[in-house]
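Student: Here is a sequence together with a model predicted from it:
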Amino acid sequence: MLLLGIDIGTSSIKVSVVDAETQTSVASARYPDDHENNILSVIPGWAEQSPDMWWEQVSLAIRKLTDNASFRTKDIAAIGIAYQMHGLVVVDRAGNPLRNSIIWCDSRAVEIGEEAFHKIGQEHALAHLLNSPGNFTASKWAWVKANEPDTYTRAHQIMLPGDYIGLKLTGEATTSISALSEGVFWDFKANRISSDVVRCFGFDESIFPAIKPLFGEHGTLRREVAAQLGLKPGIPVCYKAGDQPNNALSLNVLKPGEVAATAGTSGVIYAVSDQLVYDPASRVNTFAHVNYTPETPRTGVLLCINGTGILNRWVKEHFGHGLTYPQMNSLGKAVSPGSNGLKIMPFGNGAERILHNKILGARFIDLDFNAHGRSHVFRASQEGIAYAFRYGLDIIRENGMNPEVIRAGQANMFLSGLFTEIFVDITRAPVELYENDGSVGAALGAGIGSGIFTSPEEAFSRLKAVRTVEPRAAPHYEAYYQEWKQLLEDQLSNETGTT
């Protein structure tokens, strides 16, 4: 029996067909596979992508698999979807997007979210929403209401990116508690869509799709779409989750105290709790995990750094002409720790939650034209990303969670042995690396939702660590980090006018 997983990333779309018995991929495809998708930013701090681009690329990626299939397409029993979190998709009655999606790293709604935080009451909002509205989906929809009244009036429904792809596949618009929580629409204490958020922003609750279990049927594949994709009609979509909860599921991170990490375009540490916990300053954010129920709460405390892999890509484009990532890593490894004094702040991809939603921009500090070359830039960028992870991990530790080990997929920045070593040495947390993939996780999630597996634990029973990287005796890194941290805090003080 086969399962199809779709992962809607910021950079590309990935799809996989997974054998439910072996829990391994039998075929996969990425689109585009020769470049990364752009983020549209017509005004600094804005970030958009076209939902129709996602759907076109989902279709093209699936056709890559089915046109020359080495498997029997009729054996695909269920479909799962993982997607970039927090994006706003607005559709009309025919299900057509009325504008580009305002995606996760867009910063335009920060002030709107902060105003709502004060109106609702900070303590009340944190106790019920587990977050400030910040620049999450609810605030983005409020921005549309205030600035694009024609779009707001014509809108039939709003949804997350994965909900939109589910709509295109099935013709049905659905969502889940987990999705609503990541948009900061969900009241965890009242166990319903937040009346505080709806009232504060003046929303109509009819704008939300039907709420379905995350593991459960969200519609079936339409006949005309099945013909377009080379699949059989009627396959159920049985799982939809944001990319970070899905990454945690893919790493079998389901129990309180377990921790997952990823370092793609953005960087995330995701810790599971059995409490409705929140950071008083909303620097890290709590959402409903894939296995959340009101009776047995499982929440994911998410640290997000917008500027991680996107910095590494930018460095490659502007300093690594003709080099591959492994070649960059090799050159960076030849430079001593500390990059001969060069320090890089990776915060060039919108408002950073760990920095109180400030937009600081990326910075090169103490660059010396006579002392530094591109090898120093390669190492300093990876050190700066690892320092940002440490800064955020210390916030998680302040909130009572102290990971003994972090699980990560051997992908993106964790493909770099240099970055992995720096990350482990500066966080002092061992990292277990796995051969995991978001689209494979989404496929196995569909196996859970369809009942092929009786539990998430069964779906990932064959998961084994490829290797474990332990912290080394690297006392120099603590001093380098403290210097970097002081520069960051000086910058934050200058931004807020404090001394």
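Tutor: That came in fine, so what should we check first? Treat the numbers as computed from the prediction; the structure is a model and nothing was measured. Numbering: from 1, shown residues only.
Student: Every contact and neighbour count from this point should use C-alpha atoms.
Tutor: Fine.
Student: distance of the closest residue to residue 133 other than its chain neighbours from residue 138?
Tutor: Residue nearest to residue 133 in three dimensions, not counting chain neighbours: residue 113, with 4.8 Å by CA to CA, 6 or more residues apart in numbering. Distance, residue 113 to residue 138, using CA to CA, to the nearest Å: 8 Å.
Student: What of residue 105?
Tutor: 14 Å.
Student: Could you do residue 315 as well?
Tutor: Using CA to CA, we find residue 315 at a distance of 33 Å from residue 138.
Student: circling back: residue 113 and residue 138: which is more packed in?
Tutor: residue 138 (26 against 23; other CA atoms under 10 Å).
Student: So that one is in contact with residue 186, correct?
Tutor: No. Using CA atoms under 8 Å, residue 138 makes no contact with residue 186, being 10.1 Å away.
Student: Show me the helices in the stretch 1-150 of the chain, by range?
Tutor: 51-67, 110-120, 122-129, 137-147, 149-154 (DSSP state H, counting those that start in this stretch).
Student: so of these, which one's packed in deepest?
Tutor: For those, the largest average neighbour count (mean count of other CA atoms under 10 Å) is found in helix 137-147, namely a mean of 21.
Student: quick one: contacts of it?
Tutor: 86-88, 102, 108-110, 112-113, 133, 151-152, 182-185, 197, 201 (CA atoms under 8 Å, 6 or more residues apart in numbering).
Student: what's the answer for stretch 411-421, then?
Tutor: 262-264, 309, 326, 329, 332-333, 382-383, 386, 408, 435-436, 469, 471.
Student: One more pass at 6 Å, please.
Tutor: With CA atoms under 6 Å, 6 or more residues apart in numbering as the test, stretch 411-421 has contacts from 263, 264, 382.
Student: and the end-to-end length of it?
Tutor: 14 Å.
Student: ok, now stretch 194-207?
Tutor: 13 Å.
Student: same thing with stretch 282-300?
Tutor: 14 Å.
Student: same thing with stretch 217-231?
Tutor: 18 Å.
Student: re earlier: the residue nearest to residue 133 and residue 277: what is the separation?
Tutor: From residue 113 to residue 277 the distance is 20 Å (CA to CA).
Student: And residue 11, by the same measure?
Tutor: From residue 11 to residue 277 the distance is 31 Å (CA to CA).
Student: what does residue 392 give?
Tutor: Taking CA to CA, one finds residue 392 at 16 Å from residue 277.
Student: cool, residue 458 as well?
Tutor: 28 Å.
Student: now do residue 371
Tutor: On the measure of CA to CA, residue 371 and residue 277 end up 47 Å apart.
Student: alright, now check it against this:
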Amino acid sequence: MYLGLDLGTSGLKGVVVDAAQKIVAETTAPLTVSRPHDGWSEQSPADWVAAAEAVFAALPTQVRAGVRAIGLSGQMHGATLLDAADNVLRPSILWNDTRAHAEAAKLDADPRFRALTGNIVFPGFTAPKLLWVRAHEPDLYGRVAKVLLPKDYLRLWLTGEHVAEMSDAAGTSWLDTGARDWSEDLLAATGLGRDHMPRLVEGSEVSGRLRPEVAGRFGFAPGVVVAGGAGDNAAAGIGVGVVKAGQAFVSLGTSGVLFAANDGYRPDAATAVHTFCHALPGAWHQMGVILAATDALNWFARLTGASAAELTQSLGALQAPGKTRFLPYLGGERTPLNDAAIRGAFIGLEHATDRDAAVRAVLEGVTFAIRDCRDALAATGTRISRLLAVGGGSRSDYWLKAIATALGTPVQVPVAGDFGGAFGAARLAIMAATGAGAEIATLPAIDRTIDPDSQLSAAFDAGHACYRAARDAIRGLT
């Protein structure tokens, strides 16, 4: 059996599969986020270890005893700082922490960063956070011996090894993404060197073996392999079988992601598309990322006192976008704006705007933001021939119909099941333990396909044009 661990912001999930990739056990442990100041987002790495201990303890004894390999998936970009004795120096600064926006702009102004990483230096990436620590916590910065990403700190506890893998490392702003290696020039720009970094492996390779102390405590067999794993979105790509050019998925979670596999490296940082290594050797992927997807719907649900399900279940058949528009920039935006300061808005409110009209506007606003991502990916030459829908928002057929119509692409909905980061991590564990490759990352069975509504295509094109005009009009107003 094979265990996949997905370290998210709100919890750690464990999924165990057998050799046929059938899920035999799963469990979760919750996590909380600390926000001590405006724009800050932190977690204690000790809480990640405690969550892993809780997940292990919750798995049946016979399941733990049969685990042959463990794969890791995790939230990206977090700066976890260790001293020479591997003591944690401060809470980890997470992906959605924006305190380092000025430092990110400074690094992004250095042309080497876009040239070597293939990406804009976003405030949430790891490198600018180290500049912030150097400026605001200089004594602590001077004690930094290793910088690890969140899941790689969990790996350190599991194996005793400082190891990262390509897909997660590509989100640090220190990786030469085309060469799949740390850039000493980019590290030096933040006062660091290669010795501050973990060694690199591919996601499907062995990164180490489970420490005897951990194995003995929880009843794992000796010598359990720990795979390189992947950043959360790359792991989800492995989980849903998006590993070849033309394949893509849209994730409607707290944030929104349009993820496309590539058969080569085709960066275009100016589009604000994320171009990262995939979790498989010699493969890359691209992502358009929006910061509020179901988060926007949940925000509106709190405002109205109804649940998100209640808001969406009575919408009926897809309608043309109305006069009311919603801009989903509740905490800034990544693709294609790269704007941490922009904020959301309702426009076109009128007496006729009732609750259903406002809900449709929220769904349409997120849909149009995803279309912006599709257009940004297309500007790099990426084409999408197969689009899967995953995440909590994919339970709304109305939303999926809007996305299919706005993008002009059928949206496929997998049969019920877990195809997320933990499942993808379990697949990477199989690869590391058996030598299998991309052939085991198959596409899931499809429950249904949501086709575009051709009669509303022109209306959604016009709605998107109005959305873009409103977006450009509000920039700089907050």
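Tutor: Noted; the coordinates are in hand. Everything quoted here is computed from the prediction, not taken from an experiment.
Student: sorry, back to before: more crowded one of residue 371 and residue 277 of the first structure?
Tutor: residue 277 (19 against 11).
Student: Which residue in the second structure aligns with the more buried one?
Tutor: When the second structure is aligned by TM-score structural alignment, residue 277 of the first structure is paired with residue 266.
Student: Report the outermost residue of the second structure with respect to its centre.
Tutor: residue 351 (39.0 Å; CA atoms, centre = their mean).
Student: Just the element for it, please.
Tutor: Residue 351 of the second structure belongs to no helix or strand when elements are defined using DSSP states H and E.
Student: likewise residue 317 of the second structure?
Tutor: With DSSP H and E as criterion, residue 317 of the second structure is part of no helix or strand.
Student: count of residues packed around it?
Tutor: 8.
Student: Okay, helices next: where are they in the stretch 151-300 of the second structure?
Tutor: So, for the stretch 151-300 of the second structure - with DSSP H, counting those that start in this stretch - the helices run 166-169, 184-188, 212-218, 232-239, 294-304.
Student: Tell me the buried residues in stretch 458-469 of the first structure?
Tutor: Neighbour-count burial for stretch 458-469 of the first structure flags 459, 460, 463, 465, 469 (criterion: 16 or more other CA atoms under 10 Å).
Student: next one: stretch 184-199 of the first structure
Tutor: 184, 185, 186, 187, 188, 193, 194, 195, 196, 197.
Student: List the residues that contact the second one.
Tutor: Neighbour list for residue 185 of the first structure: 193, 194 [criterion: CA under 6 Å, 6+ apart].
Student: likewise the first one?
Tutor: Taking CA under 6 Å, 6+ apart, we find residue 184 of the first structure in contact with residue 133.
Student: What is the equivalent residue in the second structure for it?
Tutor: Checking TM-score structural alignment: residue 184 of the first structure goes with residue 173.
Student: Distance-wise, check its match relative to residue 199 of the second structure.
Tutor: Counting by CA to CA - residue 173 of the second structure and residue 199 of the second structure are separated by 16 Å.
Student: and what of residue 57 of the second structure?
Tutor: Residue 57 of the second structure sits 30 Å away from residue 199 of the second structure, going by CA to CA.
Student: In the stretch 251-400 of the second structure, what residue spans correspond to strands?
Tutor: For the stretch 251-400 of the second structure, applying DSSP state E, counting those that start in this stretch gives strands covering 256-262, 274-277, 284-290, 325-327, 345-347, 386-390.
Student: ok, so of the contacts of stretch 411-421 of the first structure, who is nearest residue 173 of the first structure?
Tutor: residue 264 (28.4 Å; CA to CA).
Student: Do I have it right that residue 220 of the second structure meets residue 65?
Tutor: Yes. Between residue 220 of the second structure and residue 65 a contact is recorded at 4.8 Å, counting by CA atoms under 6 Å.
Student: For the two, indicate the residue with more neighbours.
Tutor: In terms of neighbours (other CA under 10 Å), residue 220 is the more surrounded of residue 220 of the second structure and residue 65; the figures are 22 against 16.
Student: In the first structure, what residue corresponds to the more buried one?
Tutor: Using TM-score structural alignment, residue 220 of the second structure pairs with residue 231 in the first structure.
Student: Over to residue 290 of the second structure?
Tutor: Checking TM-score structural alignment: residue 290 of the second structure goes with residue 305.
Student: corresponding residue for residue 463 of the second structure in the first structure?
Tutor: Match for residue 463 of the second structure (TM-score structural alignment): residue 480.
Student: how about its match, secondary structure?
Tutor: Following DSSP: H, G, I helix; E, B strand; the rest coil, the label given to residue 480 of the first structure is helix.
Student: What's the separation between it and residue 51 of the first structure?
Tutor: Taking CA to CA, one finds residue 480 of the first structure at 42 Å from residue 51 of the first structure.
Student: which one is residue 183 of the first structure nearest to, not counting chain neighbours?
Tutor: Going by CA to CA, 6+ apart, residue 183 of the first structure has residue 137 as its nearest residue, at 4.4 Å.
Student: if I line the two up, what does the one you found land on in the second structure?
Tutor: So residue 137 of the first structure corresponds to residue 126, using TM-score structural alignment.
Student: need the longest helix for the first structure.
Tutor: helix 374-398 (DSSP state H).
Student: how far away is the residue mapped onto residue 184 of the second structure from the first structure from residue 189 of the first structure?
Tutor: Alignment note: residue 184 of the second structure maps to residue 195 in the first structure; criterion TM-score structural alignment. Distance of residue 195 of the first structure to residue 189 of the first structure, given as CA to CA: 12 Å.
Student: Kindly reformat the buried residues of stretch 184-199 of the first structure as TSV containing distance to residue 177 of the first structure.
Tutor: Formatted as TSV, those follow (distance: CA to CA, whole Å):
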residue	distance to residue 177 of the first structure
184	10
185	9
186	7
187	10
188	9
193	9
194	11
195	15
196	16
197	15
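Student: Not counting sequence-adjacent ones, nearest residue to the match of residue 184 of the second structure?
Tutor: residue 187 (7.9 Å).
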